[in-house]
Each structure stands twice: as C-alpha cells, then as structure tokens.
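A.B. asks: fold the following.
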Amino acid sequence: MTSPTRVLVLNSGSSSLKYQLLDMRDGSRLAAGLVERIGEPGSRLVHTPLAGGGERRERTAPMADHTAALGAVAEELSADGLGLDSPDLAAVGHRVVHGGLRFSAPTVVTDEVLAEVERLVPVAPLHNPANITGIRTAMALRPDLPQVAVFDTAFHTTMPEHAARYAIDTETADAHRIRRYGFHGTSHAYVSRETARLLGKDPSEVNVIVLHLGNGASASAVAGGRCVDTSMGLTPLEGLVMGTRSGDVDPAVTFHLRRVAGMSVDEIDTLLNKKSGLVGLCGDNDMREIRRRIDEGDERAKLAFDIYVHRLKKYVGAYCAVLGRVDAVVFTAGVGENAAPVREAAMEGLEQLGLAVDPELNAVRSGEPRLISPQGARVAVAVVPTDEELEIARQTYSLVSN
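C.D. replies: Down below sits the predicted model:
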C-alpha cells in the first residue's frame, strides 16, 4: 500500500474558510476554494477543481458555523472524487497566526498545543480564535488524521534578542509576553528560499531582504536562510505603511489621542488598524486605484504613495545595514508582484547600495520568479510570487511523512 500524499490546507478566519488540496508528490493543486460570510445570511462557497479541468462551482446556503462550512467543503471535494475520507489524505495543515516563542516549527496539534495557542489569544485576538475554531472543526471531522499547525511567527523565532526585544522594562515585558514576533513567516520563508533558487545558490549562502507587500505588508532581513529582523512586532501593526494599518507610529500618539481627543482604547485601536495606512491617507487601499488617481493628478493619492515608498526605502536601508552584505532584494505578494511603479520608486535613488531596476524587465508581467535588476548589478532585485499554501503543505507533509 502506498503512503498518502495529499495535504488539505485550511486558513480559518472569523467568518471565512480558505482551503486548498495539494498532492505533495509534485506540489500540484487538486482543488481550492473559499467559504465566506459564515454565520451570516447569504453564506457562499466558491469551489474550483484544479485537476481534470472541472468548472468552478458556487453555492449559496446558510452555514451557521465552521462545522457546516467544512462539511460543505467536504461535499464539494467528494463530488470531484477528492473526499476528505480518502486514504490518500495524509494530514490537514492549518495556518495559525501566532505561535509565540514556543512554536518555532510546524507542530502536530494536541490538546496541550491548542491550550498554548489559546493562551496566546491576548496577543492575537483577531486571528488565533478563528484558527483554533478551524482546527477543532477539522479534528471533529477527521479525528484519526494528523492536524498540523504552521505558525506565521515561526520563521521569525530565529531573530536575536537584540532585534526581538523592545527597550522597555524587562520584567514587565516578560510578564506580558511583550516582544517582537513578526508575521507573514510562511511567505518570508518560501520567498527567501525561492530567491536563493533563482540565484542558483543554496539558501545558506544568500542574504535576502524580502518585501511582502499586500494589504498587509512586512519586510524581513534573512541571513543564510534565517530571519534576523522583521518589520512587524508584537502585532501586525508595526512596520511598513499598509492598506489600512499605520505601521510605525510614535507610541505617544496613542496617549495624545486618549488625553486630547478623548478617544477610547478601542477607538484608537480601530483607527490605527482599520482607518490608517493608505486608506487613511487618501481613502483608497487598492494600489491600482491609487496609481490611477495619481495619473489624473490627484495630490492626495500622490502623497499617500510617496509616504508608502518612503517607509519602504527606510526599511531597505536599515536591513542593508543589519545584514552587512545583501545578495538580493525581493518583492512579493499582491502589490509587490504586480505594481511595477512601487518597485521602481522603492529602488530609485539607492544606486549607492547597488540597487536598481531595469525599466523593461520591471514592466514585464509574469507569474514566474524573475530578476528585474540590470545585468551585472551588484545586488539582484527580484520578483518572486509567494505561495503560502504550498509552504504550509510542504511543512505539514515533511512533518507527518517522516
């Protein structure tokens, strides 16, 4: 009997469930989909068979909770001959946002592991509860199957203490788990490794600055395959300017808003996480729309773009200093992969650091990893599409197949 080779990847949100089914013999996708508005009127499932050329299907029906949603997913997979009861299914890999310091690698879920993930809810209140719900739902459906947690924070646990610590009272920090954890770790791990492959080198030989630019955005400094610094901190709020998050801000801004504006803690939290960043600066968080407005002479959109790029440059420069030697700067995620003007502007003026983009190469649209720096450049500039689901599946399968 052959060993099972399929991995189901689940990414559970508070009212959504994204999934992909992959065959780990070649990393191919067999099916993918999304359930949204779980627990709300008009729940919708969009399912796409990716093996055998099946057509995309939609169903709209009440789904009261994640159990109902995953049951509907199981039905759609079964209709394609890919049922969750298949002996070919090796494990379910779950994206879990916050693993703290304890989880530095993919981990088979046990009651003890779940308890620790629950203890981390105060530092990830928007994400960990939903991730836990997804795990419990899958465990109930297939209690015999390994459930593996793959943590967004795990890749960043290699940061040295001088990069991970905030300069606040140590006892207070330790008592409340206050330190820099970083996020988007599966993306940074995948992209840094694929960048080394693009350069024809082993990851241990390469120093890379990864710029993961989506609605959420983060940067990392990766030395020889290990993260040594990253822009997000205790929460995903720190760092780069994002779609709706402010990124770096003077901590005293929060005190000022409380004392002078009379805003509550929750109101300030909402302001910085949901009403700031690009949307706060110009009313849009879609880079395509911002660029369209700039082309029409919109000064507010232009300022938002310039602030966004300025923050990017600051982090690139800082990470050049942290790494000492940089072999590549790589752009990834929705904005990083598709917004050529962002890449061009972020590298403009950094020629003394060995950084530049070739306009023609930068303008090419492709789903493949590629170099966009001029031939012979001292530092490679690259675009590498991220694949967090494949990374989760790889880590999951590696753990359960050994």
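A.B. asks: going forward, measure contacts between C-alpha atoms and count neighbours the same way
C.D. replies: Noted.
A.B. asks: the stretch 151-300 of the chain: strands as residue ranges?
C.D. replies: With strands called from DSSP state E, counting those that start in this stretch, the stretch 151-300 of the chain shows them at 207-213, 217-223, 226-230.
A.B. asks: now those as a markdown table including distance to L89 and mean neighbour count?
C.D. replies: What follows is those, written out as a markdown table (distance: least, CA to CA, whole Å; neighbours: other CA atoms under 10 Å):
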| stretch | distance to L89 | mean neighbour count |
| --- | --- | --- |
| strand 207-213 | 31 | 28 |
| strand 217-223 | 33 | 28 |
| strand 226-230 | 31 | 25 |
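A.B. asks: any chance of those strands in CSV, with distance to A196 too?
C.D. replies: Below are the strands of the stretch 151-300 of the chain laid out as CSV (distance: least, CA to CA, whole Å):
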stretch, distance to A196
strand 207-213, 8
strand 217-223, 11
strand 226-230, 13
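A.B. asks: from V228, how far off is the nearest residue to A61 once chain neighbours are set aside?
C.D. replies: Distances taken as CA to CA, 6 or more residues apart in numbering put S43 closest to A61, at 5.6 Å, once the chain neighbours are dropped. Remark: distance between S43 and V228 (CA to CA, to the nearest Å) = 42 Å.
A.B. asks: run this one through as well so I can compare:
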Amino acid sequence: MTKIMAINSGSSSLKFKLFEMPNEEILVEGGVERIGSSSAIFSYKFEGKKVAKELEISDHEAAVNYLLSVLIDEKMITSYEEIEGVGHRISHGGTYYEDATLIDEVVEERIGELGVLSPLHNPVNLIGIRSFKKVLPNTKQVAIFDTSFHYSIPKKNYMYALPYEYYEKYGIRRYGFHGPSHQYVAEESAKLNPNGKKTITCHIGSGASVSAVLDGQSINSSMGFTPLAGLVMGTRTGDLDPQIIPFIQEKEGLSPQEVKELMNTKSGLLGISGVSNDYRDVEKAADEGNERAQLALDVFAHQVVHYIGAYAADLNGLDTLVFTAGIGERSSRVRTSITNYLTYLGVSIDEEKNNKNELSIEADDSKVKVLVIPTDEEIIIARDVMRIAKLG
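C.D. replies: This is a model prediction of the structure:
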C-alpha cells in the first residue's frame, strides 16, 4: 500500500487528505481555515475522532509545518518517509500543462509566473509546494492543474475575439478552472445516470463555475483566461463589460493593481450586498429584510441560470444537472432559485428531497436527473499522483 497526501490550498485555507492507495482509504483528513489570523482553525478527523483547535497560523508555510508536526505527534504516521507522494492542486497551468506533472524547479517557476493570472491561488499553491519540499525533500511532488480537465474544450469555445496574435503570443484564451471538482462529479454522475451523455456541472462555492460535459469531456466552462470570469462569486465580479475597467480607473484614479484587487477581492456577493462574501451571511441578511443582500442572491442565482441555458444549447439538450461545492451541496435555497427558471429544459425538483440535501432531488416528472454530489477534488489529486509518479 502507498500513502499519498493530497493538498488543496486556497487563498486563506488549506485542505488535506492522507490516502492509502490504491484502495483509496482516507487515513486522516482535515484543514486549516482563516490562515493569516490569530484565530485560525485547524481541524482533522482521524480514526473516527474529530478535533478542532483555534490557534495563530501566520501563513501557508506555518500551516503546512503545523500539519506535518501533528501527523507525527498524533502517531498518524511514524515517519515522513511513509508519505511516498504529495499532490498539489494548482489553479492555473496556462498553455504549459495539459495534464498533471511531476514538480521540478521549472514547474515551480512556471506556477509562480502564472500567479499574475490567478493571484488568489497560484502564489499560495507555490508556498505549499515549497513548504512540503523542505520537510519531504525526497518525496515525489505532483502538480494537478485546475485547467487540465478543460483542455478538451474545442477551439471555437475557448477563443476570444481579440487580434489572433495575442492568442499566439500570450496564450489568451478561455482555460476553465475547478477541473478536479468538475471531473469528479461528472464521473460520479455518469455512474448514477449511465445514459446521461449531456451533463452540466455547477461548482458553487466562494469561487464558482459551471461546465458543460459531453460524454465525460469538458466542452465549455464559465471561468476564462483567469478565475475572475463567469459567475458572480464571493468577492469576484464574474463577467462584466470590459469597458467598465478603464472607466472606473479614470473616475476613481485607481492603479491597475488596485483595479485587480477591486475585481478579485471587493466585488461579487460582498460588493453588491455590502454585508459579506459568505453566502450564508448574505442569506441571513436577506431574510432580515436587507434589500441589497436579496439583490446579491438574485444576481448570483441569475448568472448560474444564464450559463446553464447557454450550456444546454452547447450540448443541444440536457440529461443531468449536478450541484456541488459548499453552497451547491448545502443550500436548498440556491438550488430552488436556480431550477425554478429551468422548467423549459424539463427540470423539476422535489422540494422535500431538496430540503434534505438528498443525492437525487429531481421530481418524478422531471426529464432531467438533478444530483447533489459532494465534491472530492482530493481523490482526483491522489489518483493523479499515483499515475504521474508511477507509484504502487
């Protein structure tokens, strides 16, 4: 048996799972939330026991070091050499990587270079890689890119109507993100609806994207050249008229970097509601009569509906609709607000099943299978480590 660590670093979080492969048994799983805070939360589940601690974790390197010390201190492993491979989810692979790859200095350099296109993720992904390398210098490290699953998108779907030279010189095109999540739920949905060839997967969390999947392959996805495009998100704008950017720069006297920060960290649910980037907080405010909070929820849902409609056209129909990620898995409200506008596609949900967050929530008369599948990006990461590093 082979022990594989799957690492999923977010802008202020780090999730991990230690697997025993190839039987895919989870030995320990957990995460660190609110990294950079004096009240960060480190939690894990091991041998049926759940533990959560509040402590100061200054950055991602500190989070990695603390995690590795806990593995030894709590006797989850007897030595670091037991971990034969570490897989890191990396946001942007650019034109460099159509598949996962073993990490070397060149790969690290490219991940860092692409940080300008994924500023909330690639830089902290790179910190995670280097932190693990310090403690596990002889362990094979593998990069699994969010963009890889979407390399099957046809050229007519990924090209932007800019001068073609910018595609040739800079690789400006639609890439798509959340690849491991879309891949996992698409594979699981195919098991649950084997005759369903035309699938739309909705990864709805603080970051959010919709993908069109035909016969298991991505043919379109809402995020674009960067993870900023597409849906309204927790703090990200999603799609907007590009002329707005120089307009705001001129009117507000902002630098390009300040505009990037505005669009990436001050917009989305937070920007419209003025309440929070957390869907749960915005939902609560809306229930208390906050009109801007309700508007944020309505805009959020409408954008998902907009992309589902577009991708049903791309697929020339729809067999299966999948909701996943934090909001998609847990909010019956968001699923109702989206599916209410999809009756023309034959979508109908059973509200009792929906309110219970059941796996299959379509009504008996629905022409489309509607699934709520908890995502598991980490198992995709672990499988890719085994395949790329040729372990086991």
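A.B. asks: picking up where we left off before, quick one: contacts for the residue nearest to A61 of structure 1?
C.D. replies: 35-37, 60-63 (CA atoms under 8 Å, 6 or more residues apart in numbering).
A.B. asks: between those, which is nearest A69 of structure 1?
C.D. replies: Proximity to A69 of structure 1 was ranked across these by CA to CA; first place goes to M63, at 5.8 Å.
A.B. asks: quick check: that closest one touching L45?
C.D. replies: No. M63 of structure 1 is not in contact with L45 according to CA atoms under 8 Å; the separation is 9.5 Å.
A.B. asks: which ones are touching the most centrally placed residue in structure 2?
C.D. replies: By CA atoms, centre = their mean, structure 2 has its centre lying nearest to H178, at 3.9 Å. Residues near H178 of structure 2 by CA under 8 Å, 6+ apart: 91, 146-147, 203, 209.
A.B. asks: please repeat the previous calculation with a cut-off of 6 Å.
C.D. replies: Residues counted as contacts of H178 of structure 2 (CA atoms under 6 Å, 6 or more residues apart in numbering) are D146.
A.B. asks: for C202 of structure 2, see how far away the aligned partner of H184 of structure 1 in structure 2 is.
C.D. replies: Counting by TM-score structural alignment, H184 of structure 1 corresponds to H178 in structure 2. With distances taken as CA to CA, H178 of structure 2 is found 10 Å from C202 of structure 2.
A.B. asks: got it, and V135 of structure 2?
C.D. replies: As judged by CA to CA, V135 of structure 2 and C202 of structure 2 stand 37 Å apart.
A.B. asks: just K15 of structure 2 next, same as before
C.D. replies: Using CA to CA, K15 of structure 2 is found at 21 Å from C202 of structure 2.
A.B. asks: likewise for V372 of structure 2?
C.D. replies: Taking CA to CA, one finds V372 of structure 2 at 10 Å from C202 of structure 2.
A.B. asks: residues shared between the contacts of the two?
C.D. replies: 322-323.
A.B. asks: circling back to that earlier point, go through the contacts of S43 of structure 1 and say which is closest to D88 of structure 1.
C.D. replies: Nearest to D88 of structure 1 among the contacts of S43 of structure 1: V35, at 23.6 Å, using CA to CA.
A.B. asks: mean per-residue distance, the helix or strand containing that closest one to structure 2?
C.D. replies: Remark: V35 of structure 1 resides in strand 28-36, with elements defined by DSSP states H and E. Its matched residues in structure 2 lie on average 3.2 Å from strand 28-36 of structure 1 after superposition (mean CA distance after the TM-score superposition for structure 1).
A.B. asks: please name every helix or strand in contact with that strand.
C.D. replies: Judged by 3 or more CA pairs under 6 Å, 6 or more residues apart in numbering; DSSP states H and E, strand 28-36 of structure 1 is in contact with strand 16-23, strand 44-49.
A.B. asks: tell me which of those sits nearest to G324 of structure 1.
C.D. replies: Nearest to G324 of structure 1 among those is strand 16-23 (38.5 Å), distances taken as CA to CA.
A.B. asks: who are the contact partners of the counterpart of Y166 of structure 1 in structure 2?
C.D. replies: Matched to structure 2 by TM-score structural alignment, Y166 of structure 1 sits across from Y160. Contact analysis of Y160 of structure 2 by CA under 6 Å, 6+ apart lists R173.
A.B. asks: let's see 10 Å
C.D. replies: For Y160 of structure 2, the contact set (CA atoms under 10 Å, 6 or more residues apart in numbering) comprises 166-167, 172-174, 224-225.
A.B. asks: what about structure 1, which of those residues hold up?
C.D. replies: Retained in structure 1 by both residues aligned by TM-score structural alignment, their matches' CA atoms under 10 Å are the following of these: 167, 172-174, 224-225.
A.B. asks: between those, which sits nearest S366 of structure 2?
C.D. replies: G224 (31.6 Å).
A.B. asks: hmm, that closest one is touching D146, no?
C.D. replies: No. Counting by CA atoms under 10 Å, D146 is not a contact partner of G224 of structure 2; they are 11.9 Å apart.
A.B. asks: anything in contact with each of these two?
C.D. replies: Common neighbours of G224 of structure 2 and D146 (CA under 10 Å, 6+ apart) are 175-177.
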